[in-house]
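Chemist: Predicted coordinates and the sequence they were generated for:
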Amino acid sequence: MAVQMHRNMVPRTTIERFKFTRYESLDEPMSPPITPTTPVSPKEYDIQLATSADKEDILIFLREFFFKDEPLNNYLGLISEDRPRCIDLEEYCTKELDNGLNLKAVHNGKIIGLSLNGILERGYLDKEDDYKVTDPKFSKIIRLLDRVGKESDIFARFPEFDKTVTVKILSVNGAYRGQGIAKELVNKTRELGKQYGAGFMAVDCTSHFTALALRKLGFELHYSLKYADHKENGQVVFKPEKPHEAVTVYVQKF
């Protein structure tokens, strides 16, 4: 999960949609194999801007393909049969849907992939975010991500740039993985980032598999924090199942 989410808003883009019939495979999965699904043959799909009008469809997708499988959510039991929803998590993930940077992959009118994105500007760490999280479990994740944001100091790596586009969530329906959809979502995110004056991309990865996919796409490791080294009151906070051993930040200059 890449979830450095902030309030910075950007102008609406004039790009409304992109069509693709290319299906380059990523050798590495975006997440662990899920319960076997019926393979879906490559077909034409659209990459479209996602907005607040898509909020409910986006949440339906995230509940099925992202929230439960994300390593930290899974370890904390943030989503379970007894607790099927975490309102703080849902609001946090969808609070910037109208920033003009979020993308959805659509096939036959159904969302099959998402890239929820944002823009960060130099000095963003000095600005207070008025979004309040009350859920005690989700608060642990937010504190970890705040630490990663401060320690990684992504703008120190690229002193020539004052803006970066961040991929906060990248997820594809399990039945459509291996068809290059994640790659196309990242490519189109890069194009939008350039339009808004960003000089590079930055992605926080809580999943080992997302990190592998980003390396495949040419991203470079910028920062890593082992979960065993993140403690509160002397106790390790997160102990997700292997191979998820660290939260990482990957970057790519345009």
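Modeler: On my side now, so go ahead.
Chemist: only C-alpha atoms for contact and neighbour calcs from this point on.
Modeler: Fine.
Chemist: For the protein, just list every one of the strands.
Modeler: 17-20, 45-49, 103-107, 110-121, 163-172, 200-205, 220-226, 231-232, 235-236, 246-253 (DSSP state E).
Chemist: which stretch among these comes nearest Lys127?
Modeler: strand 110-121 (10.4 Å; Cα to Cα).
Chemist: Now render the strands of the chain as TSV, adding distance to Ile87 and mean neighbour count.
Modeler: Formatted as TSV, the strands of the chain follow (distance: least, Cα to Cα, whole Å; neighbours: other Cα atoms under 10 Å):
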stretch	distance to Ile87	mean neighbour count
strand 17-20	30	13
strand 45-49	24	21
strand 103-107	22	22
strand 110-121	18	23
strand 163-172	17	24
strand 200-205	22	25
strand 220-226	27	16
strand 231-232	24	12
strand 235-236	25	11
strand 246-253	23	21
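Chemist: Included below, for side-by-side comparison, is a second structure:
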Amino acid sequence: MVWTRPEKPAIPNVWYTFQAKDADSDHLVTYRVEDLTEDRHEDMIQHYLDNFLDDEPFCQNKQISKDELALKEMRSFYQWCFNERMTIVCYKNGSDEIIGGNLLHVKGYEKLADFDLKSESIRDIILANDYMTDQFKIHEHYGVDQYLTAYGLAINRCYRGRGIATEMLKARVPMCRTFGIKLTATNFTALGSQLAAAKAGFETNFEMSFEDFAKLGPRYSFPGIQSKSLKLMSLRIE
């Protein structure tokens, strides 16, 4: 059954607050993580275009930002994520600048490959991600029908190195508790996101090196990718 977000709590709900260094000083400021509102959809798409596509190892490797068809489909995919009403955004108190975003989705047994996408580059990325969940059967292992997953964590370049990614991942815990979700799990590509997930309490369930991916065939090959491996990591919600 497809999960639908309940009407309460109303959007935007503040899920988490924390303190971290400001962009241009060691001064601690307060940040908040809350639901993305409809009026910020286009701003969030631009945030991902500016801070994700040229940095995330898969997208960087496939040069998604330079592929007109792939870019168009990524925009459509982002909008689909937003329409699920689970995407979260990080703001600094007193500012409406987008500091970070995380595209969240409550996943059942469907696969990313179920999306009708024409871009070969995006389809290859999806194939690798689906392979991870095929190898480690999350639903069976944890005894859940649904879990909270994500399709991209993007931190504004000016605010990196301040632990904000880790804090945004921690925001999943109160979200899951509110909606009665017992697990969150995600494929983490970049070393930085893998380290952030570990600091947030995620454990590694399955890891696949890109060298081993290449042995599966051309569509699983990402020559020169700026990452050692893909990690499926999860966190039980008590």
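Modeler: Received, thanks. It should be emphasised that the depicted structure is a prediction, and the values quoted were computed from it without experimental measurement.
Chemist: on that earlier part again, dump the strands of the first structure into TSV; add distance to Thr37 of the first structure as well.
Modeler: Below are the strands of the first structure laid out as TSV (distance: least, Cα to Cα, whole Å):
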stretch	distance to Thr37 of the first structure
strand 17-20	23
strand 45-49	19
strand 103-107	17
strand 110-121	14
strand 163-172	13
strand 200-205	25
strand 220-226	32
strand 231-232	38
strand 235-236	36
strand 246-253	29
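Chemist: and of the ones you listed, who's closest to Arg157 of the first structure?
Modeler: With Cα to Cα, the closest approach to Arg157 of the first structure among the strands of the first structure belongs to strand 220-226: 8.3 Å.
Chemist: who does the closest one touch, helix- and strand-wise?
Modeler: Contact analysis of strand 220-226 of the first structure by 3 or more Cα pairs under 8 Å, 6 or more residues apart in numbering; DSSP states H and E lists helix 136-152, strand 246-253 as its packing neighbours.
Chemist: Nearest to His222 of the first structure, out of these?
Modeler: The nearest among those, by Cα to Cα, is strand 246-253 at 5.4 Å.
Chemist: what's the closest one aligned against in the second structure?
Modeler: Mapped onto the second structure using TM-score structural alignment, strand 246-253 of the first structure covers residues 229-236.
Chemist: ok so, going back, out of the strands of the first structure, flag the one nearest Ile58 of the first structure.
Modeler: Among these, the nearest to Ile58 of the first structure by Cα to Cα is strand 110-121 (7.5 Å).
Chemist: Residues in contact with the closest one: which ones?
Modeler: With Cα atoms under 8 Å, 6 or more residues apart in numbering as the test, strand 110-121 of the first structure has contacts from 5-6, 8-10, 57-58, 61, 93, 96-97, 99, 101-106, 162-173, 176, 181-182, 185-186, 189, 193, 198.
Chemist: what number of residues lie near Trp3 of the second structure?
Modeler: The local packing of Trp3 of the second structure (other Cα atoms under 10 Å) involves 12 other residues.
Chemist: Quick check: the gap between the residue nearest to it when sequence neighbours are not counted and Asn83 of the second structure.
Modeler: The shortest distance from Trp3 of the second structure to any non-neighbouring residue, by Cα to Cα, 6 or more residues apart in numbering, is to Val106 (6.5 Å). Using Cα to Cα, to the nearest Å, one obtains 12 Å as the distance from Val106 of the second structure to Asn83 of the second structure.
Chemist: what would the helices and strands packed on strand 220-226 of the first structure look like in CSV with distance to Ile111 of the first structure?
Modeler: Converted to CSV, these look like this (distance: least, Cα to Cα, whole Å):
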stretch, distance to Ile111 of the first structure
helix 136-152, 26
strand 246-253, 26
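Chemist: and of the ones you listed, who's closest to Pro42 of the first structure?
Modeler: Ranking those by proximity to Pro42 of the first structure (Cα to Cα) places strand 246-253 first, at 28.2 Å.
Chemist: Between strand 200-205 and that closest one, find me the angle.
Modeler: Taking axes from the mean of the first three to the mean of the last three Cα atoms, to 10 degrees, strand 246-253 of the first structure and strand 200-205 form an angle of 170 degrees between their directions.
Chemist: Not counting sequence-adjacent ones, nearest residue to the residue of the second structure positioned farthest from its centre?
Modeler: What lies farthest from the middle of the second structure is His27; by Cα atoms, centre = their mean that is 27.9 Å. Once flanking residues are discounted, His27 of the second structure sits nearest to Lys21: 5.4 Å by Cα to Cα, 6+ apart.
Chemist: aligned partner of the residue nearest to Trp3 of the second structure in the first structure?
Modeler: Matched to the first structure by TM-score structural alignment, Val106 of the second structure sits across from Ile119.
Chemist: For Lys8 of the second structure, see how far away Glu84 of the second structure is.
Modeler: Separation of Glu84 of the second structure from Lys8 of the second structure (Cα to Cα): 14 Å.
Chemist: Report the contact partners of Arg85 of the second structure.
Modeler: Contacts of Arg85 of the second structure by Cα under 8 Å, 6+ apart are 5, 35-36.
Chemist: so which of the strands of the first structure comes closest to Glu128 of the first structure?
Modeler: Of all these, it is strand 110-121 that lies closest to Glu128 of the first structure, at 13.3 Å by Cα to Cα.
Chemist: can you give me the offset of that closest one from its chain's centre?
Modeler: Averaging C-alpha positions (Cα atoms, centre = their mean, to the nearest Å) puts strand 110-121 of the first structure 7 Å from its chain's average.
Chemist: mean shift of the match of strand 246-253 of the first structure relative to the first structure?
Modeler: Comparison of stretch 229-236 of the second structure with the first structure after fitting gives an average deviation of 0.8 Å (mean Cα distance after the TM-score superposition for the first structure).
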